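Colleague: Mind looking at a prediction? Sequence and model below.
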Amino acid sequence: MCRSAARPAPSGRPRTWVVGAQDRCAEPRAPQGRVEDEGHPVTCFDHRIAALIALDGVYDLGDMAIDLLSLDRAEAERRLRADRDPELDAAVDAAVAAGPKIRWVVDQGMYVMGADTPRGLFATFLDYHLRDGIAQKVTCPTLVCSAADDVFFEGQPELLHEHLTCPKTLLEFTDVLGADAHCQAGAQRLAFARVYDWLDDVLTESA
């Protein structure tokens, strides 16, 4: 999930966007600064935003689908988006039945993304990425959080941090702090304290 705070609007009222994994935002046209488009966060295009927090950072959600299904990118694009692929459907169903990790991803993901089938869910994952120069469009200071034992997005925060060209900070949470799980589950008081300390510093500097 990404949370972003905007600089005050001309009226003096602050504007705040919360950009989650299910939000697909592009160049803002609506008053709230978000429209449905290609899976890109609004912070890539709306430069009024003062700060961005990626908790935890994700560069390419499609990588998770590819890793879980043991497909390469080209094969994933072709088979996940196909009208029919009974063989892959059966493989996904078998994987869901065999492991709690992928079962949770599918159950929760289908609800959040509004997908009709497990394969359809993984197909939507391919649309959520910051490749092709999109990450470089972020201009505001960005905090990228990383959990050492994130079972879903291992390596993704580091990829995002690597591709950002804005002022950026990589904040790592480890097992020593008991904060190494995905989104620092079990240690969120510590995580939020560090996140809001960073945000306080950034917004104070830009005031």
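Modeller: Ah, there it is.
Colleague: Every contact and neighbour count from this point should use C-alpha atoms.
Modeller: Noted.
Colleague: Which stretches in the protein count as strands?
Modeller: 2-6, 16-19, 49-54, 142-147, 168-173 (DSSP state E).
Colleague: Need the ones you listed in TSV (columns: distance to Trp198 and mean neighbour count).
Modeller: Formatted as TSV, the strands of the chain follow (distance: least, Cα to Cα, whole Å; neighbours: other Cα atoms under 10 Å):
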stretch	distance to Trp198	mean neighbour count
strand 2-6	13	19
strand 16-19	17	17
strand 49-54	9	24
strand 142-147	8	26
strand 168-173	9	18
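Colleague: and of these, who's closest to Ile66?
Modeller: Ile66 lies closest to strand 142-147 among the strands of the chain, at 20.6 Å (Cα to Cα).
Colleague: residues touching Ala135, list them.
Modeller: Contact analysis of Ala135 by Cα atoms under 8 Å, 6 or more residues apart in numbering lists Cys44, Leu160, His163, Leu164, Thr165.
Colleague: Redo the strands of the chain as TSV? Include distance to Asp63.
Modeller: Compiled in TSV, these are given as follows (distance: least, Cα to Cα, whole Å):
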stretch	distance to Asp63
strand 2-6	18
strand 16-19	20
strand 49-54	17
strand 142-147	16
strand 168-173	20
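Colleague: Out of the ones you listed, flag the one nearest Gln184.
Modeller: Between Gln184 and the strands of the chain, the shortest gap by Cα to Cα is with strand 142-147, which sits at 6.5 Å.
Colleague: chain center to the closest one, what's the gap?
Modeller: 11 Å (Cα atoms, centre = their mean, to the nearest Å).
Colleague: got the angle for that strand vs strand 2-6?
Modeller: 160 degrees (axes from the mean of the first three to the mean of the last three Cα atoms, to 10 degrees).
Colleague: which outside residues touch strand 142-147?
Modeller: So strand 142-147 is contacted by 51-57, 157-158, 160-161, 166-174, 179-184, 195, 198 (Cα under 8 Å, 6+ apart).
Colleague: ok, and here's another one to check against it:
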Amino acid sequence: MLGAAGATARGYDCLTFDGPGQGYALWKQQLTFRPDWEHVVTPVVDFALGRPGVDPKRIAIQGISQAGYWVPRAVAFEKRIAAAIVDPGVCDVSKSWTATLPPPMIELLKAGRKDEFDGNLNKMLDPATKKSVAFRMRPYGVTSYFDAFKATMAYNLMDVAGKIECPMLITEPANEAFWPGQSRQLYDLLSCPKTLIPFSASDGADLHCEPAAYGLRDLRVFNWLDETLGAI
């Protein structure tokens, strides 16, 4: 998984898991996304603390892509985590869904006109896009376009970001495709110790999750984590 190789190269022990809506949890256990990710992370922390050699004062968590929402949500309530990393920051998951909707479709969504919304979108989408949207809907556990778009609106940090206490690093890649501007937005919402690390096209480290520059990404992220945990 992204970041784990860089972490183990630094000497960190890594615990990875499939949360609801991801990998084995989705395909085999039929567990779908949930916005209250603290109820996912707290059992993971419990498990980690039962492992030999785990320092309870130096547990860090890293969230990639949409986990840029889940990790801040979790640490807003799970206080045993000493440091958090998100790549990128995500304040409002729904923006990646609604950004390309025409204004009349946004109005149907706001008005709760499900049948009209589903019917119109079904006409608007070509077959390939329908398959792509269906794939993205499955983790939410819904089959209606309207229900999927409405479900994403529950994934919002505006009311909980102020509860975060642990130090947080937020990456800010240039040309972010899914949640542009939200890394800075999350940074501004936080009152905890915080760091915003930009990644630029000139570094070859732009785009969502810095796909062409994992080495540079890991260098900056784990330099920060070394310093942050070293101060504890």
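Modeller: Noted; the coordinates are in hand. Note that the coordinates shown come from a computational prediction; the quantities given were computed from them, not determined experimentally.
Colleague: Would you pull the TM-score for this pair?
Modeller: Superposed pair, TM-score by TM-score structural alignment, normalised by the length of the first structure: 0.72. Supporting alignment: 183 aligned residues with a Cα RMSD of 3.4 Å.
Colleague: circling back to that earlier point, now the contacts of Ala135 of the first structure as TSV including neighbour count and distance to Arg15 of the first structure?
Modeller: Below are the contacts of Ala135 of the first structure laid out as TSV (neighbours: other Cα atoms under 10 Å; distance: Cα to Cα, whole Å):
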residue	neighbour count	distance to Arg15 of the first structure
Cys44	21	16
Leu160	21	25
His163	15	26
Leu164	22	23
Thr165	15	24
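Colleague: Can you tell me which of those residues end up in helices?
Modeller: Among the contacts of Ala135 of the first structure, DSSP state H puts Leu160, His163 in helices.
Colleague: of the contacts of Ala135 of the first structure, closest to Val18 of the first structure?
Modeller: Cys44 (13.5 Å).
Colleague: ok, back up a step: now, among the contacts of Ala135 of the first structure, which is nearest to Arg29 of the first structure?
Modeller: The closest of the contacts of Ala135 of the first structure to Arg29 of the first structure turns out to be Cys44 (Cα to Cα; 13.6 Å).
Colleague: what does the closest one align to in the second structure?
Modeller: Counting by TM-score structural alignment, Cys44 of the first structure corresponds to Ala76 in the second structure.
Colleague: Could you measure from Thr171 of the second structure over to Phe33 of the second structure?
Modeller: In this view, Thr171 of the second structure and Phe33 of the second structure are 23 Å apart by Cα to Cα, to the nearest Å.
Colleague: Leaving out chain neighbours, which residue sits closest to the residue nearest to the spatial centre of the second structure?
Modeller: In the second structure, the C-alpha closest to the average C-alpha coordinate belongs to Ala67, at a distance of 1.9 Å (Cα atoms, centre = their mean). Closest residue in space to Ala67 of the second structure, ignoring its immediate chain neighbours: Val86 at 7.1 Å, by Cα to Cα, 6 or more residues apart in numbering.
Colleague: just checking, what residue in the first structure corresponds to the one you found?
Modeller: Match for Val86 of the second structure (TM-score structural alignment): Ala54.
Colleague: That match: what's it in contact with?
Modeller: So Ala54 of the first structure contacts Met1, Cys2, Arg3, Thr142, Leu143, Val144, Cys145 (Cα under 8 Å, 6+ apart).
Colleague: Among those, find me the one that's closest to Leu126 of the first structure.
Modeller: Nearest to Leu126 of the first structure among the contacts of Ala54 of the first structure, counting by Cα to Cα, is Met1 at 16.7 Å.
Colleague: quick one, helices of the second structure?
Modeller: For the second structure, the helices defined by DSSP H cover 4-9, 23-27, 38-49, 67-75, 95-98, 103-111, 114-124, 127-137, 145-152, 182-189, 214-230.
Colleague: List the buried residues in the first one.
Modeller: The reference is to helix 4-9 of the second structure. Ala4, Gly6, Ala7 (16 or more other Cα atoms under 10 Å).
Colleague: these two touch, right, the second one and Asp218?
Modeller: Translated: Gly6 of the second structure. Yes - here Gly6 of the second structure reaches Asp218: they are 5.7 Å apart, a contact under Cα atoms under 8 Å.
Colleague: Next, count neighbours for Gly57 of the first structure.
Modeller: Other residues near Gly57 of the first structure come to 25 when the count uses other Cα atoms under 10 Å.
Colleague: quick one, what contacts the closest residue in space to it that isn't next to it in sequence?
Modeller: Spatial nearest neighbour of Gly57 of the first structure, chain neighbours left out: Pro157 (4.2 Å); criterion: Cα to Cα, 6+ apart. Applying Cα under 8 Å, 6+ apart, one finds that Pro157 of the first structure lies in contact with Asp56, Gly57, Val58, Tyr59, Val144, Cys145, Ser146, Leu170.
Colleague: Quick check: the first one vs His47 of the first structure, distance?
Modeller: Right, Asp56 of the first structure. 22 Å.
Colleague: The residue nearest to the centre of the second structure matches what in the first structure?
Modeller: Counting by TM-score structural alignment, Ala67 of the second structure has no partner.
Colleague: so how many other residues sit close to the residue nearest to Val93 of the second structure when sequence neighbours are not counted?
Modeller: With Cα to Cα, 6+ apart as the criterion, Val93 of the second structure has its nearest non-adjacent residue at 5.5 Å, and that residue is Tyr155. For Tyr155 of the second structure, the neighbour count with other Cα under 10 Å is 22.
Colleague: What lines up with Tyr155 of the second structure in the first structure?
Modeller: By TM-score structural alignment, Tyr155 of the second structure lines up with Tyr128.
Colleague: Surely that match and Met64 touch.
Modeller: No - at 10.8 Å, Tyr128 of the first structure does not count as touching Met64 under the criterion of Cα under 8 Å.
Colleague: and Glu154 of the first structure, what does it touch?
Modeller: By Cα under 8 Å, 6+ apart, the neighbours of Glu154 of the first structure are Ala148.
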